[in-house]
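**Student:** give the three-dimensional model of this entry:
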Amino acid sequence: MQLSETPRTRLTRLSERGRAELADLYAVLDAGLVGHLGVVRYGAPLVLPMGYGRRGDTLYLHGSSGAGWARTLDGAEVCFTVTHVDGVVYARSVFDHSLNYRSAVVLGTAHRVTDPDRQNEALAAVTEQLSPGSWSYARLPTRRELAATSVFALELTEASVKIRTGPPHDEPADVTTGGRWAGVVGVRTVFDEAEPAPDLEAGLTVPAHVSERRPA
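**Tutor:** Here you go, the predicted structure:
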């Protein structure tokens, strides 16, 4: 399936980097740990980093019920972005330096989730996005904890994806002149070895869903 282009999601520069497949949007979102929520509060833009989760064509966000932004988010127009930096691109000219990246921009109206079953589904999605395997391992939220948490849904009906890969795109004259190095330095996210909590009781080993995040 393809993304539905709108005037707000149409790429106006370097459109060849755009991706039209819905699967590309899923891939960028599913690979992320943190996104950025853009809202307007008190007449000014506000951008907040936060965890998130996806189920089908819905993005789920959550936060404290006491947070100022959460009290005004229901029914608000928002922008949610996720970006992965895959490499720093060194060109022969400063102007042609760049990044290899994958990015997604989602636009739409955020709606509060009030149905208890859907709240649990949303919080499971957020938990599994950040720490796969934890929803079935750790203690689940109590009623009091759920009451202190606001959950919002953002449909993936208006979104764009932009990706850059490959080497620098130098000017032919700079390539011909030579004498300057050009190339790409890759960037990756690496998980360290798990560090146990200082108050952990003796004899507990690191569960598989935690240890497996660090490749052997």
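
**Student:** contacts and neighbour counts: CA atoms only from here.
**Tutor:** Noted.

**Student:** what number of residues lie near residue 42?
**Tutor:** Residue 42: 7 surrounding residues under other C-alpha atoms under 10 Å.

**Student:** my bad, should have said residue 161
**Tutor:** So residue 161, with other C-alpha under 10 Å, has 26 neighbours.

**Student:** again with residue 145
**Tutor:** Counted with other C-alpha under 10 Å, residue 145 comes out at 10.

**Student:** quickly find the element holding it.
**Tutor:** Per DSSP states H and E: residue 145 is located in helix 143-147.

**Student:** and whatever helix or strand comes next after that helix, what other elements does it pack with?
**Tutor:** Later in the chain than helix 143-147, the nearest helix or strand by DSSP H and E is strand 149-155. Strand 149-155 is packed against strand 58-64, strand 98-109, strand 111-112, helix 116-130, with contacts defined by 3 or more C-alpha pairs under 8 Å, 6 or more residues apart in numbering; DSSP states H and E.

**Student:** another sequence for comparison is provided below:
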Amino acid sequence: MTAAKAPSDRTRARRMHEKAAYERATIDAILDAMPVAHVGYVKDGAPVVIPTLQWRIGDQIYWHGSTASRTQRSASDAQVCVTVTLTDAMVLARSGLEHSVNFRSVMVFGTARALTDPAEKAEALRMMMEQMFPGRWEQLRPMTAQELKATAILTLPLTEASAKIGTGMPTDPPEDLATPVWAGILPIQLTMGQPIADPSLAPEITVPDHVKNYRFGG
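**Tutor:** Here you go, the predicted model:
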């Protein structure tokens, strides 16, 4: 898919290398389209993978949790792998072996760093909210010092990141094309439902545009 060079040996695709993409524009687009990520690290000799929300600011990705979280404490200053995946279609072939999925994914490797400066933490949280729901941050009740203290934010540079993208129809071998079974792709689309107001919400408060227009997975 790309002639760009992998930024490191562990980001280089070894299988299906034709699906690899190393350009930052491609990597950024996938990260920006899907906030749900999985963070993997090793604790006490065993692998641990947690789901979380990630967001990108320039050349860094961020994720947050409670300062009391064992996961956040264990991942700080540790080697981690953050994975983001968009599933675009199921690929149905004429044999079980050739069934596949169309997808866009990113893997980011590196040493996670915990933000310690309160101003840096507050700005990172503001950016997360503004990227998802533009204009909402200024409408919210201001964050308290205790809330900020209780929130742990980890960050990882995008210096070791790579993407992998699968597209297209099934790749059945020629001898299977006459097999009388349906083959093709089953597209997957992420759609947002109608907003449901909190029952305690005052009736005069209407749904803001940043809620009506929110989308991800594009």
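
**Student:** before we move on, the earlier item: and the helices and strands packed on strand 149-155 of structure 1 as TSV, adding distance to residue 153 of structure 1?
**Tutor:** As requested, these are exported to TSV (distance: least, C-alpha to C-alpha, whole Å):
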stretch	distance to residue 153 of structure 1
strand 58-64	5
strand 98-109	8
strand 111-112	5
helix 116-130	8
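
**Student:** out of these, which comes closest to residue 142 of structure 1?
**Tutor:** When these are compared by C-alpha to C-alpha, helix 116-130 sits nearest residue 142 of structure 1, at 10.9 Å.

**Student:** aligned partner of residue 78 of structure 2 in structure 1?
**Tutor:** In structure 1, residue 78 of structure 2 lines up with residue 76, judged by TM-score structural alignment.

**Student:** then residue 8 of structure 2?
**Tutor:** Residue 8 of structure 2 maps onto residue 6 in structure 1, by TM-score structural alignment.

**Student:** now its match: closest residue in space that isn't a chain neighbour?
**Tutor:** residue 158 (7.1 Å; C-alpha to C-alpha, 6 or more residues apart in numbering).

**Student:** give me every residue that touches the aligned partner of the one you found in structure 2.
**Tutor:** Per TM-score structural alignment, the equivalent position to residue 158 of structure 1 in structure 2 is residue 160. Residue 160 of structure 2 sits next to 7, 8, 11, 108, 109, 110 when contact means C-alpha atoms under 8 Å, 6 or more residues apart in numbering.

**Student:** again, only using 10 Å
**Tutor:** Contacts for residue 160 of structure 2 (C-alpha atoms under 10 Å, 6 or more residues apart in numbering) come out as 6-12, 22, 81, 107-110.

**Student:** can you say which of the residues you listed are buried?
**Tutor:** 6, 11, 12, 22, 81, 107, 108, 109, 110 (16 or more other C-alpha atoms under 10 Å).

**Student:** checking the fifth one next. Helix, strand or coil?
**Tutor:** Read that as residue 81 of structure 2. Three-state call for residue 81 of structure 2 (DSSP: H, G, I helix; E, B strand; the rest coil): strand.
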